[in-house]
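1. Based on what follows, work out the 3D shape:
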Amino acid sequence: MKIRAAVLQTIGAERPYTDTRPLSIETLDLEPPGDREVLVQIKAAGLCHSDLSVIDGNRPRPVPMALGHEAAGVVKTVGAGVHDLAPGDHVVTVFVPSCGHCAPCAEGRPALCEPAAVANNAGTLIEGGYRLHRSDGTPINHHLGVSAFADHAVVSRDSLVKIDKSLPFEHAALFGCAVLTGVGAAINSANIRPGQTVAVIGLGGVGLNSVLGALVAGASEVIAVDLDDGKLATAKALGASVGFNPSDPDCKDQIRALTGGGVDCAIEMAGSEKALELAYQITRRGGMTVTGGLAHPDRKVSIQQVSLVAEERTLKGSYVGSCVPVRDVARYVSLFRQGRLPVDKLLSDTLTLDQINEGFERLADGKAIRQVILFDSK
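-> Take a look at the predicted model:
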């Protein structure tokens, strides 16, 4: 079938993206779903820093690539071997499919699925190969097994979580990445306990979800840290206790003084080595520093090694919020319905597919939290 999709031909385009237009809207050929694959009509897709990191080269991926990984849609057809989804079901995409058989999957850590990591880096589906081509036969790489900036996508069954049909698509899309990653970092990776003090550094869509996750976990104080005063105001409106701008040279000392030596847990979501170093510096003795920000592979972090031992510190990575998607999407949607996880307040704007370059320029400029592309409702 013919579809419209946003394709990245080369990485590292100069800004502003409104002028250089790194993403072109193309008509592509989409093959029908193979074994354990599903054709999904995409209804809403969020613009995420993980997409931006491919555009600007911080997360190198093979091109040409159809971008997009955070989405919600409707099942149209299913391939052989898919028995638990049917046409008409509503689904959320997850950008790390789980094979269910490798060592991490067997340990209950599907975010670290080994075949999924190989496929995602190669630009293929986990079942292997490509389902997207140009009319001349040129294969188009899949972004994280999803390629959601398109009106339709063929994805692995293991990249989908079924959701209730009453959940609006523009809200549902956020649960596939921003909510899983941000809330999961607080609840699963950091295991925040009631009464603990928490700082979140980097207040994009994922970081603000970490703020919400810390609050729902029962943190007594949530400190927001970002270079943008507007995002600090948003965090405080969501329930953060106080905000700090790290451009202030006294930021670290002020946070340590406020918390009596540092927070119990600092969560870094900026994707910057300086942000991670700050997060580590404001973590108390015996505390935990969690990082979910994706920096360029060449970036290095400098920390005081002896403090890991003498202060019994923990420095921990968090990928996809250490989530089990089939479990956690339902849990987080339930919290959303209860009003305890107001992720809808993070929706900055809705766009059309043709406005995607303008949307990424706003994201790169720090002027948006979560923008969502809405597709034809038919």
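
2. For the rest of this, base every contact and every neighbour count on C-alpha atoms.
-> Noted.

3. ok so residue 357 is a helix residue?
-> Yes: according to DSSP: H, G, I helix; E, B strand; the rest coil, the state of residue 357 is that of a helix.

4. what's the spacing between it and residue 141?
-> Taking C-alpha to C-alpha, to the nearest Å as the measure, residue 357 and residue 141 are separated by 19 Å.

5. of those two, who's got more company?
-> Between residue 357 and residue 141, counted using other C-alpha atoms under 10 Å, residue 141 has the larger neighbour count: 27 against 20.

6. Tell me if I'm right that that one and residue 128 touch.
-> No: the pair residue 141 and residue 128 fails to qualify as a contact (C-alpha atoms under 8 Å) at a distance of 11.4 Å.

7. Would you do the same for the sequence below? I want to compare the two.
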Amino acid sequence: MKAAVLRDDQERFSVEEVAVDGVGAHELLIQTAAAGLCHSDLYHLRGVFDIPRPTILGHESAGVVLEVGSEVEGFAVGDHVITCLATFCGRCERCLSGRSYLCAGTHSQRAPGARPRLHQDDAEIHQFLNVSSFAEQLLVHESAAVRITKDMPLDLAALIGCGVTTGLGAVFNKAQVRPGETVAVIGCGGIGLSAIQAARISGAGRIIAVDRQPDKFDVATKVGATDVVDASRYDAAEAIRELTGGGVDHCIEAVGAPATATAALESLAVGGTATIVGLMPSGKTFPVQGRLLLDDRRLQGAYMGAQNFRVAMPRHVELFLSGQLLLEEMVSSRIGLDGIDDAFDAMEAGRAVRDLVIF
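-> Here you go, the predicted structure:
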């Protein structure tokens, strides 16, 4: 199969032929239909996080099942599926306490010494986040996939594999926005736009979109924002407080930077909640003014929507099919494997919302 391989000391991809191993007892072989480009992929591409190389990045994808392992239950050849990095064992304390999205997921990897899932002439190509989506085929553990209705377009389904589920879940499950409440979302990428939509679906009375790229405000308004703040011209927290007469009930941070995390907390009204969703590089910290917490403000994190993806993703599909969730509006471009580098350059410059690799 063809795949976009990231090699040592490189920040550009090489499209190469990669071999896929035989399907294990608890594995699925999937023909990739589409894969989304996520900002966390960019961090790994640029070396912000250290990962084994050579590797195939990508973790947001959808496709069609080609082969099913001998002990797999609940999947059949021809099923349409979405993949997810948040594999779950169903046996550990986190899984059994209802937080399967925090499962360590070691069960989903092949045992040490076993043949790698991906290789070239017996040299391992490392699998990224249990998925490695930038490839024509995916060989994954069964717990990395969820079956969806064939009514759902597979290219748009890929978006649900990470960004959409993360943004929706941050609002539905962690912030638990109620009708009439005010919400600010900092960052209008795939996660932020999904959070805006979740706030709209939840009945928020006012939804403020914040970004440094004004070009994104048209999309933000289409999917539900009632107000916008250009953070390249104004102090975000101050502008939010001024717009609302004191602050918002909820602020969703979808950038992953110390400055935006600080702004999220400082934009809150008394009793408000800041939910940090953006992936922040290791070692980065941000100041918290203690007096803000004394007024019953709350600071919390949210990972992968804070819900088991096998429960959440089919519901998100239904939201799309019913017209409540808008996905096509979030797509910046559809590209082939050879367009990935240019697409990541656009993402780094802040020009892209969500690019899709189509296979």
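
8. Could I get the full set of strands for the stretch 201-350 of structure 1?
-> 221-225, 242-244, 263-268, 283-291, 314-317, 347-351 (DSSP state E, counting those that start in this stretch).

9. Single out the most deeply packed of the ones you listed.
-> Most buried of those, by mean neighbour count (mean count of other C-alpha atoms under 10 Å): strand 263-268, with a mean of 30.

10. Format the strands of the stretch 201-350 of structure 1 as TSV; extra columns: distance to residue 18 of structure 1.
-> Conversion of the strands of the stretch 201-350 of structure 1 to TSV gives the following (distance: least, C-alpha to C-alpha, whole Å):
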stretch	distance to residue 18 of structure 1
strand 221-225	29
strand 242-244	31
strand 263-268	29
strand 283-291	31
strand 314-317	34
strand 347-351	14
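
11. out of those, which comes closest to residue 118 of structure 1?
-> Go through the strands of the stretch 201-350 of structure 1 one by one with C-alpha to C-alpha and the one that ends up closest to residue 118 of structure 1 is strand 314-317, at 19.2 Å.

12. Contact partners for the aligned residue in structure 1 for residue 27 of structure 2?
-> Taking TM-score structural alignment, the alignment pairs residue 27 of structure 2 with residue 37 from structure 1. Under the criterion of C-alpha atoms under 8 Å, 6 or more residues apart in numbering, the contact partners of residue 37 of structure 1 comprise 78-80, 82, 154-157.

13. Could you tell me how far residue 37 of structure 1 is located from residue 168 of structure 1?
-> Residue 37 of structure 1 sits 24 Å away from residue 168 of structure 1, taking C-alpha to C-alpha as the criterion.

14. can you map out the helices along the stretch 101-250 of structure 2?
-> Counting by DSSP state H, counting those that start in this stretch, the segments of the stretch 101-250 of structure 2 that form helices are 154-159, 165-169, 190-201, 217-223, 236-244.

15. can you list these in JSON lines and add mean neighbour count and distance to residue 98 of structure 2?
-> As requested, the helices of the stretch 101-250 of structure 2 are arranged in JSON lines below (neighbours: other C-alpha atoms under 10 Å; distance: least, C-alpha to C-alpha, whole Å):
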{"stretch": "helix 154-159", "mean neighbour count": "26", "distance to residue 98 of structure 2": "24"}
{"stretch": "helix 165-169", "mean neighbour count": "28", "distance to residue 98 of structure 2": "14"}
{"stretch": "helix 190-201", "mean neighbour count": "29", "distance to residue 98 of structure 2": "22"}
{"stretch": "helix 217-223", "mean neighbour count": "19", "distance to residue 98 of structure 2": "31"}
{"stretch": "helix 236-244", "mean neighbour count": "19", "distance to residue 98 of structure 2": "34"}
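
16. In CSV: the ones you listed, plus distance to residue 122 of structure 2.
-> As requested, these are arranged in CSV below (distance: least, C-alpha to C-alpha, whole Å):
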stretch, distance to residue 122 of structure 2
helix 154-159, 30
helix 165-169, 36
helix 190-201, 37
helix 217-223, 46
helix 236-244, 52
